[in-house]
Each structure stands twice: as C-alpha cells, then as structure tokens.
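Student: No letters, just coordinates:
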C-alpha cells in the first residue's frame, strides 16, 4: 500500500447534523470509505429515523441501514452549551453536513460564515428540499413531496392511471449521493487551495436533473410527457410482458435487436413489415406489436421465454422480487451484504455503498450506534473534557 491509507477517506472527520434519510445516506457513504463520522442527535429522542419502522428489539432497522459506521453523540442544540459543543467539534472537523431548513443553522450561530471563521478548511454541506434561494425554500420537504413536485410522479404509472410514486425513496437517496459527490469534489479542491467551501444541494434539483427522457422531450420538442407504464417513452419494444408463471422485460432498443426479437418469437417476417420497420413505425403501431409479443410470452414459462430471447442475444431479464435478488448469488459475489453490529440487535448485515476501489478494502464490520452511545467517549477524546465537565453538561441538559 506504500504507506497510503487503507480506506480512501481514512483520517477525515465528519460532523453529521443530519436526520431521516438524505443526509444520513450521504454521511453513510463517507463512513463506508473510512471517514470518522460523529452523528449529533437530540437527547432522549434522537434522529427521527430511529422512530421509523420496522423495529426489532426496539431498534429501527431503517435507521441501522442509514447510520452504519457512525458514532452517536447526544447534544441539545436548544441549549447554548450544546451549541458551543457543536462549534468546538466543527473547529476540528474536515466536513460538516446538515439538512435543516434554510436559515436554521444561521439562527443557531452555526451557519457557514460563522464556522468558516473558526475553521477555514471546513467543507460545509447543506441539504434541503428546495435550496435557500428557491421561492419554496421554507416549505417542508420529504421524499414524496419531491417526487410529486419534480415531475417524476407525473410520468410514473400506467397509461391513463394516476400519477404514482417510485417504490423507494429515490429523491432522498439521489440527493444524498449528489451531496457526497459534491463533498468529494470540494475535498479535491481543498487539496489545491487549502480552503474549504460551501456545498449546497436541493432535493428538487437532484430529481429534476435525472429526468432526462422527459426533459429531452419538453426542452426540444412540443410533445408532452405522459405515463406509459413499463414501456420506454420513446423506444419500442422496451417493455414488460407476462409469461405463464411470472413477468419478464425485454429491451428492443435498435432495429437490429428488434430483428432478433422477431426471430426469437418465431415471427422473423415482422422485422421487414412496413408497420414495424423503424422505431417510428413500431411506436405508431405499438398496440399491435405489443399484442404479438404478449401472446407469445403468455404461452411459455418465464424460463423458457428467457432462454429463447437470450439465445437470440436479446437484452432480457426476469422481474425479480427483493427476495429473489438477495438469493441470486449476485449479492454475495459482489459483497453487497457486509457484517455489522448493534448493541441491541447483535450481529447484523448491512448494505454498503456499491463502488469498489482497487487497493482498498471495504470497512467491515461496521457498528450501528445506540442513541448517545458514544457521547462521553467523543467529548473526552475530541474535546478533552473530563468527567466533571461532562457531568456539568449533563446537569445543564446540554447532552
């Protein structure tokens, strides 16, 4: 290893003032690369995510997946002594991440300008629903709110049906990833300049930036976006079909692949039919083409249909459940379940960020902290407080 850290972010200190999902997802990605993450939580209550189901042995397993590898410190930021502790920890941190509504940190005296004076190398990342200069800056934002306002729900669902949310918290996850990317970029810049900087990311911006198919249509044509079910909005046949014992998807993204599909379903003549010769033709006659493929699939088992499509080199896959993918062998081969521990749950399995780096191992096992489990230790190690000082803070209800 030539003396380099075993983990890419080893030696970095992160002060985590986030809760629920977008912020904790971001800081968990940093922890996955070896950063020391100190998570600040309210005494007695903690991160709101601790109260999200499901719970096992009184611990939120939702929280566990989002807060692996962190140290939990309870600080009452409504008390001046608590604010002072956060300022002292920020003075020694490389990165601070917060996801309060815009203006909250400034009112606490913990805004970027104030902390930059204390620590010019600090990278200060702010996550919010809409950003501080949005007309909606004061609106509360959760994943479903952003899915609704971004346009994502409007293009998700069956044709003619109601707008539908994606089945996971995609707005939170995407925002957390963008924030981690921004922090990594700011770290690189700090290596060149010696100075930290502010990083700001809004959830609505994050999801909007990903709606490339719809934006390509709205920004460059006069065609409206619409809900189209599982088919691709522009290309056909890219769709899902029911077999005798389960669904599959196929991706006929080019004329060449469409010709292979026709061969696989025993209808090679369709590739030269004027109704289906080009993507424009296939879109214009989608209902007829869909019926042909659907009738073929309905007469076969899923494994038989998949085998025929794969033999023709057609991109295809079964529609799996989460249990299916967990049992598939892929998860184990890629190391996507890693060992962890928790004071109440015992030995557990955790899902790391998916990027693998040569010459760097995964951080494992990772501990999921109980609420306030590390308070005294962090105050002693990081701030040099003795037992009497810690007791005084506890008496003042600051920790």
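Tutor: Now that the structure is in, tell me what you want to look at. This structure is a prediction, so every number in the text was calculated from the model and none was measured.
Student: Please count neighbours and contacts with C-alpha atoms only from this point.
Tutor: Noted.
Student: buried ones in the helix of greatest length in the chain?
Tutor: Using DSSP state H, we find that the single longest helix of the chain is helix 170-193. Using 16 or more other C-alpha atoms under 10 Å as the test for burial, helix 170-193 gives 170-180, 182-183, 186-187, 190.
Student: another one to put next to it:
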C-alpha cells in the first residue's frame, strides 16, 4: 500500500514510564516511526539514565541516544497530584509502557487495571527482568544478570575460558525490540477488534528465545551448548583469523563455500582431502584446517585477505571497530548515524531504528529533551491546564 506522506505511527500517542535501557529503547523505536512519546521523569533528578556515562557538557550521551524524539514531562509520582496528572495523560494515550519492578505500578495507581478503567482500549506493556509471575518475578534484573541466567553467557567466550557477556547491553536491547514488536501487533489487533491488550515482556524470556543454535542442540539431544569462541558451534570453517594488521572473519557454511575458501587461499587440493570432504570431517579436523587458513592469512593484510575471499564469493569481512563502521562510506549511504538536536548541545548525532520504509517521508530531525522541557506544553495541549493551574502545581512540587 502506498504511504500517503504520513509517518508510520503518526497519530499514535505513548505514555513512557520507563527508565534506563530496555523500556526507553522500546519507546525510542516507536518514536522513530512517528509516534508521539511523552516521557515521564522525576523533577530535578530526571530518569536514572540521565546519570549514566559518558557525558558531554554534563549531559548523558547514553540518555540522548535512548530518548531521541520524545517529550519530557517532569511529574512527581510520589505526589498525589503528580499521579493524577499521569493518569489523565494515560487516558489520552494509545499505549502505556512501564518497566518498574513488578507491583510498583499498582502501588502508584498506574497499573493496567487502573488505567484501563479510564481508557478501555489501552495497549499497556510491562517490561521486567523475569516477567510478572514465576518464582523469580521479584528479583532485581540488569543486563548482566539476564545474560548470565538466560544461557547466553554460557555459550559466549573462548572454549577453555570463562563464560563471557556480550560486549553490549544485549538483553536490554533485545527486550526493547520485542516489546516494540508486541506493541505494534497489539495496535494492529486493536484496529480489528477495538480492544486493547496487556503485554508482559520479560528480559529472560526475550534472550532465551533468541538462542536458537544452542537450543536446537539442547532441546533435541539433551546436550548443553558449549563455548567455541568465534567459530560456529556446528559448522567449520566459520571463524575469525588474524592478518598482519587486524582480524577478519569468513563463513564456510557449505561444501561449496568451503571449496571457494580453499581456492581463494591457493589450496584447492584441500577440497578433495578426506579430512575435509564434509562438515563432519572438517569439524573433526578443525585444527589442521584452521592452521592452513591461518598460515595464508598471516602473510596478508586484512584488506588483501578479505578482497581475495570476496572475489571468490566467500562471505567474509574485516572485524571493524565502531569507529570503523561510523567512518565507512556504507554507513553514510545507509544513514546509520542521523542528526538530532539538543537545547544545550545544539546539533548531535543520533542512531535511529534501522528499517527503511519505502514511500515514507524523510525522517525529521529528532530532539533529545532536557528534563521537563515539555511539561507546560503537554499539560496545556493535552489536559487543557492554564498557566495559573500549572504554576500552582509547580508550587506544590507536583511538576517541574
């Protein structure tokens, strides 16, 4: 269907009660698609993510990346008037997202059952570490805890080394993506049924569901997956190698791909060597095969190695740093980094959701808000409060 110049989620309003990463990432993804996201922050302190390094001119760049395109409203949720305002805002919204510990939203009077009384068609998403039920529901959860308990750490790292965490907040990001996916599905369903839904999104569930290679072994053979470093746990050669100036990876996912690899490294006879004739044999003789490829790689630069492999049609590439990615012409063409704005810093770099919607309008410049930057405007436009009422609430410390 042709897009008529509207953003994908134009007209959708979201009340964002989340903090730190999983929830803010979810709502940032939706803001990228044109949803109006109203972020509730505590007066003065703001959201916890504002205090996470790194900083630029005392502003958290971590926070800015995760809260792009949102409106910041400073409400004191420890004050009855502040909670009342949050409920009134929720009544104007299509979606509410929260990632408090289970039970906290209910104690505040901002849980699904309460808000649904004011807004029966509400889509409400609760994000937590372990879900809203189960024996672990009340455990505090951060990304490292979930990586450890989901099974991800157990399969990450060198085969003889310690279990290692992935070098980014993978559990938070994965959960945020699943939450945004669930919200979009619930909104679609609401268009058909007229009914909202309650979503229970857990970090542990999210990460566990993505460990498909390991689960294909554990669920069907009873054998736990094992750490294998950079190689694939079932297929060889799928691994990283060292050139004279850095590392690169290659993927020999089939007999044909393996033949292309040994041709590229000048050892075509290895394709017919009985030690390497199929994947089972290559796994059994991994050491000899790895030595042959490593010897070839050690005499070449990374660019030379990748060029030879690419010429032979082998999936391969350099191990890039983030700086390498940002500086690459490909990143520029694909728009991996976009321009945003901030009232203090001016122009700032931001990173949007990565899906290109053909026919959608060009993305607008997004703003990373200061604490409470939009309080007055939102309370006036959505709740009809006049200047006197806003001043009174501010004097009572209900808003900032």
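Tutor: Thanks, I have the structure now. A quick note: this is a predicted structure, and the numbers were derived from the prediction, not measured.
Student: Superpose the two chains and report the TM-score.
Tutor: For this chain pair, the superposition-based TM-score is 0.98 by TM-score structural alignment, normalised by the length of the first structure; 399 aligned residues with a C-alpha RMSD of 1.2 Å.
Student: Residue 374 of the second structure contacts residue 72, correct?
Tutor: Yes - using C-alpha atoms under 8 Å, residue 374 of the second structure is in contact with residue 72, at 5.2 Å.
Student: and these two? which has more neighbours close in?
Tutor: residue 72 (25 against 18; other C-alpha atoms under 10 Å).
Student: Does that one lie in a helix or a strand, and which?
Tutor: strand 70-74 (DSSP states H and E).
Student: mean deviation of that strand from the first structure?
Tutor: In the superposition against the first structure, strand 70-74 of the second structure averages 0.5 Å from its aligned positions (mean C-alpha distance after the TM-score superposition for the first structure).
Student: Quick check: what element follows that strand along the chain?
Tutor: helix 80-90.
Student: Can you spell out which helices and strands pack onto that following helix?
Tutor: helix 375-383 (3 or more C-alpha pairs under 8 Å, 6 or more residues apart in numbering; DSSP states H and E).
Student: 7 Å instead?
Tutor: The contact analysis (3 or more C-alpha pairs under 7 Å, 6 or more residues apart in numbering; DSSP states H and E) places helix 80-90 of the second structure against no helix or strand.
Student: Can you give me the buried ones in that helix?
Tutor: 81-90.
Student: what does stretch 118-130 of the second structure give?
Tutor: Buried, per 16+ other C-alpha under 10 Å, within stretch 118-130 of the second structure: 119-130.
Student: Go through those and name the one nearest residue 137 of the second structure.
Tutor: residue 130 (5.1 Å; C-alpha to C-alpha).
Student: secondary structure class for the closest one?
Tutor: coil (DSSP: H, G, I helix; E, B strand; the rest coil).
Student: One more: the one 10 residues further on?
Tutor: Reduced to three states with three-state DSSP, the structure at residue 140 of the second structure is coil.
Student: From residue 26 of the second structure, how far out is it?
Tutor: Between residue 140 of the second structure and residue 26 of the second structure the computed distance is 20 Å (C-alpha to C-alpha, to the nearest Å).
Student: Please enumerate residues in contact with the strand holding residue 72 of the second structure?
Tutor: 31, 36-43, 368-375, 399-400 (C-alpha atoms under 7 Å, 6 or more residues apart in numbering).
Student: Just the strands from the stretch 301-400 of the second structure, written as ranges.
Tutor: Secondary structure of the stretch 301-400 of the second structure (DSSP state E, counting those that start in this stretch): strands located at 316-318, 338-342, 346-350, 366-367.
Student: Same list (those strands) but as JSON lines, adding mean neighbour count.
Tutor: Formatted as JSON lines, the strands of the stretch 301-400 of the second structure follow (neighbours: other C-alpha atoms under 10 Å):
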{"stretch": "strand 316-318", "mean neighbour count": "19"}
{"stretch": "strand 338-342", "mean neighbour count": "17"}
{"stretch": "strand 346-350", "mean neighbour count": "15"}
{"stretch": "strand 366-367", "mean neighbour count": "22"}
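Student: Which of those sits closest to residue 68 of the second structure?
Tutor: It is, among the strands of the stretch 301-400 of the second structure and with distance given as C-alpha to C-alpha, strand 366-367, at 5.7 Å.
Student: tell me, the closest one lands on which residues of the first structure?
Tutor: Using TM-score structural alignment, strand 366-367 of the second structure lines up with residues 366-367 of the first structure.
Student: Can you get me the centre-to-centre distance for the matching stretch and its chain?
Tutor: 19 Å (C-alpha atoms, centre = their mean, to the nearest Å).
Student: quick revisit: so residue 140 and residue 26 of the second structure - more neighbours on which side?
Tutor: residue 26 (27 against 12).
Student: does that one sit in a helix, a strand or a coil?
Tutor: helix.
Student: Would you mind listing the outside residues contacting stretch 347-366 of the first structure?
Tutor: By C-alpha under 7 Å, 6+ apart, stretch 347-366 of the first structure touches 6-7, 29, 32-34, 65, 68-69, 336-341.
Student: Go through these and name the one nearest residue 223 of the first structure.
Tutor: Among the contacts of stretch 347-366 of the first structure, residue 29 lies closest to residue 223 of the first structure (C-alpha to C-alpha), at 38.8 Å.
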